Structure formats: C-alpha cells, structure tokens
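>>> the following comprises the amino acid sequence and a computationally predicted model.
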Amino acid sequence: MSQPTPAALPPAAIAKALAIAIVSTALLAACSPADDAAEPAADVPAVAPTPTAADEVAPEPATPAPVAAGGTVGGDGSQIVLDTLTEADVTGANLQGELACSFSEDGRPPLLHAVGVVGSQDPAQGVVKVAGYVEPVRAPGGFDGMTQNPTFTGQGKTIRIEETGAAIGGGESPPRPATLTYLRADGASRTLEGRWQCGP
C-alpha cells in the first residue's frame, strides 16, 4: 500500500501536526540550559570571607600606674617628698619615750624619728617631714614594737619599716639595712633604702 502525500492529508490532520510541533518547541525552550543557569545552586554552602589583619582589633594594654619623679608609684602621679629632720624638728615635736629608733639614708639626718617606752603597750610616737611639714606618726607596742619591722600610721599615710639584712658593725645599738615604704591614702607609694637603728 502506498503512503499518502502531504497534499493528500486532510486540513484537520495538518492542523493537528502543526499544534504538536508548536507544543514540542515550547517544551524544549522551557527546559533550555539558560533557565538552569539562572537558578541559584541551593546545595553550594556560603563561604565566609577570610578576616584580614585590618579586621582584627588588638586589645588595649593595661594602663600602668603613673610614676612621678623620685620613685613615687600610683596615686594621682604627684611625688611623695620626704625631707630629712633637723634637731629642731625633733625637739619641737615633744615626743614622749625612753629610747629612740630612726631611719636614715647613707648616714644623713633621719627621715623618720620615733621614741617609745620599754615594756609598754602605749604607742611609740614619731615624726616625719613631708614636703617641708613635720607630721606625727605612731606605732603600736612602745619601744619594743619598733625594734622589728614596725608599721607607723598617721593622717593619710602608713609607713612600713622592713629590715633587709644583718646588723652593721658592733656596739649596743648597731644599724640594720632596711627599707622605708611610704603609702599615701590615694594609693601612691614610695620605697627608700637605708638603715634602721634603735637604742639609746
């Protein structure tokens, strides 16, 4: 049997064939690679950018306590000034006691002078000269309380004496190497090296 030629097809068959061709072309266009490329890849994880040195902020260093001239540390930064005591300073203080102790630097006149009564619990009485002003200080335990690492207190101040070595030389009351640490009420401090000597 011979196949019919296109001219022999009825108009309805031609129309149906054209409709199938148009739908097929539309479906192919809808599934083209261009559409696939337009959609984001949902399976690809987002990658955070690597931080650079400019992004990192170093922590600020702790601010050191201010250090004033003369070795004063902390407080408002002003210097703790201890002057040597004159004989008139000590006499004018009218200190009451039997035996004395004093702190001095390199054989100079004392920076602190105090007296106390042996075997007494009455506080030892002393004086220091701060920035030109003679000021009173006290230590518990009388004279005996001053012989080993005493602590003196006064208005706005605490003064600690700490022996740092053996007695120097002989005699009844040889001096000992020691430090004097002056602590001010605002947190400032200053430590001096010298000698602590107690006795007649």
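Structure's in. What do you need? Predicted model, so just to flag it, every value in this text is computed and none were measured. Numbers count the residues shown, from 1 in each chain.

>>> for the rest of this, base every contact and every neighbour count on C-alpha atoms.
OK.

>>> what does the biggest strand by length in the chain contact?
In the chain, taking DSSP state E as the definition, the longest strand is strand 189-199. Outside strand 189-199, the residues that touch it by Cα atoms under 8 Å, 6 or more residues apart in numbering are 71-75, 80, 99-106, 146-147, 161, 163, 172-183.

>>> and that strand, what's buried?
Ser189, Arg190, Thr191, Leu192, Glu193, Gly194, Arg195, Trp196, Gln197, Cys198 (16 or more other Cα atoms under 10 Å).

>>> adding another structure so you can compare the two:
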Amino acid sequence: MKTRQDLRSLFLSATAIALALSACSSQPADDKAASASYDGSVAPESKAAETGPPAIKPVDIPTRGGDGSPIELAALTEADVGGAKLTGELGCSFAADAAAQPLLIAKGNVASQDPARGIVKVGSTTETISANGGFDAMAKGTKFFGKGLQLRVALTGPAQGDGESPPRPATLTADRADGAQRVFAGLWQCGP
C-alpha cells in the first residue's frame, strides 16, 4: 500500500517530467494552439477563419545513411525540360513553392497503364525517371524510379486554391540505392 509520502513523490516526479517535456518543445504553446494540421486536429475556429489554409512549413530533412554524401536535387531549367521531350496528355511537377522552379517534372496519359515519364536533376546531371500507371497514378502521388534512385511523392494536405489544377502540399522522398534518404517538402501540381 502506497503511503501519502510515496504518492506525493510520484506526483512531483510526474509534474517535473511534464514541465521538462514542455520546455523541450520546439514550438511555443501559443503557436501550437493557432496551427492546424492534417492529422485530425484543427485550428481554433476564430484563427482558422482569419488565416485560411495553413501555410506550408518548409521542411528539408537532410540526407541520412548511405555513404555519407548528400542527395542533391537541383531545380530544372527550361532547357532541361525542353531537352527531355516528355510526351503525355497531362503532367505533374514538384517544387519547393509556387514561385520556385520544379525539382521533378513528369508526363503521362490518362486512363493508361503505360508508364509516366519524367526528369529530375541530381546534382548537375539530368536523369530520366518513370512511374507505373500513367497520369492517373501520378495525380494522387506515386513512386518514380530512375538510375540508382527512387522518388516517392506523398500528398500531405488539401489543394491550395481553386481551378482545374491547384497545387497540393506534398513531400518528395529521395531514396538512393546505397541506402541514403532525403525528404523535401513542397507542392505537387498536376494538370494540363
């Protein structure tokens, strides 16, 4: 049977742990109450109405694993895209934000099982990539395969805006054949 002193010690220990954990938090308590996420929690109604959809927080998880060298994906230029001569009815692209040049572009046909084809620039080299399932599979996020690299696009939130092809928050995870991995956050946009 626990004594009153034992219960008091237990309570003080639990309180100290809770305070320590809250002090380690990287986000102030006021920001936590005002932010919204797509894991089921939402911003308080007054804040959500004032601010609209939550802003995309830039996340770039550095390269982990592998031989220690970083996975570098560079922005594609108009010359890169034009030189690739991608074919397909519709396309998708991944960029850090709406104003940035894309890191990945791919095109595919609607209602087709033919692979979608695209490009990505690894360091200074433009590499071809492909994904199974054509355009329809790409629109919902997919896996692309290239030389020694797998790229996974995962949608992380609802469309940002209206129109035929609004961008959606997403992550791009690059897995290199040597076990290295890097995660980029940005926007995935598909359409004409």
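Arrived safely. Values in this document were obtained by computation on a predicted structure and should not be read as measured data.

>>> TM-score for the pair, please.
Once superposed, chain against chain, the TM-score is 0.67 (TM-score structural alignment, normalised by the length of the second structure); 132 aligned residues with a Cα RMSD of 1.2 Å.

>>> related to what we said a few turns ago, of the contacts of strand 189-199 of the first structure, buried ones?
Applying 16+ other Cα under 10 Å to the contacts of strand 189-199 of the first structure flags 72-75, 80, 99-105, 146-147, 161, 163, 175-183 as buried.

>>> can you find the partner of Ser120 of the first structure in the second structure?
Residue pairing (TM-score structural alignment): Ser120 of the first structure is matched to Ser112 of the second structure.

>>> which residue is the nearest non-sequential neighbour of Ala139 of the first structure?
Phe152 (4.5 Å; Cα to Cα, 6 or more residues apart in numbering).

>>> tell me which residues touch the aligned partner of the one you found in the second structure, please.
Phe152 of the first structure maps onto Phe144 of the second structure when the alignment is built from TM-score structural alignment. Counting by Cα under 8 Å, 6+ apart, Phe144 of the second structure touches Ile129, Ser130, Ala131, Asn132, Gln150, Leu151, Arg152.

>>> can you tell me how far the residue mapped onto Arg182 of the second structure from the first structure sits from Ile14 of the first structure?
Counting by TM-score structural alignment, Arg182 of the second structure lines up with Arg190 in the first structure. Separation of Arg190 of the first structure from Ile14 of the first structure (Cα to Cα, to the nearest Å): 113 Å.

>>> helices of the first structure, start to end?
Listed in chain order, the helices of the first structure (DSSP state H) span 11-30, 33-38, 87-93.

>>> tell me the most buried of these?
Comparing those by mean neighbour count (mean count of other Cα atoms under 10 Å), helix 87-93 ranks first with a mean of 12.

>>> what residues in the second structure pair up with it?
Helix 87-93 of the first structure corresponds to residues 78-84 in the second structure, going by TM-score structural alignment.

>>> the matching stretch against the first structure, how far on average?
The superposed stretch 78-84 of the second structure is, by mean Cα distance after the TM-score superposition for the first structure, a mean 0.7 Å from where its aligned residues fall in the first structure.

>>> how far away from the center of its chain is that stretch?
Averaged C-alpha coordinates place stretch 78-84 of the second structure at 24 Å from its chain's average position (Cα atoms, centre = their mean, to the nearest Å).

>>> and what of stretch 159-175 of the first structure?
Remark: stretch 159-175 of the first structure is offset 35 Å from the chain centroid, using Cα atoms, centre = their mean.

>>> which non-adjacent residue is nearest the one residue sitting closest to the centre of the second structure?
The centre of the second structure sits closest to Thr171, judged by Cα atoms, centre = their mean, with a distance of 1.3 Å. Distances taken as Cα to Cα, 6+ apart place Ala185 nearest to Thr171 of the second structure, at 4.4 Å, with adjacent residues excluded.

>>> can you tell me how far the one you found is from Leu155 of the second structure?
10 Å.

>>> ok, Gln113 of the second structure next?
21 Å.

>>> again with Cys190 of the second structure
From Cys190 of the second structure over to Leu155 of the second structure (counting by Cα to Cα), the distance is 12 Å.
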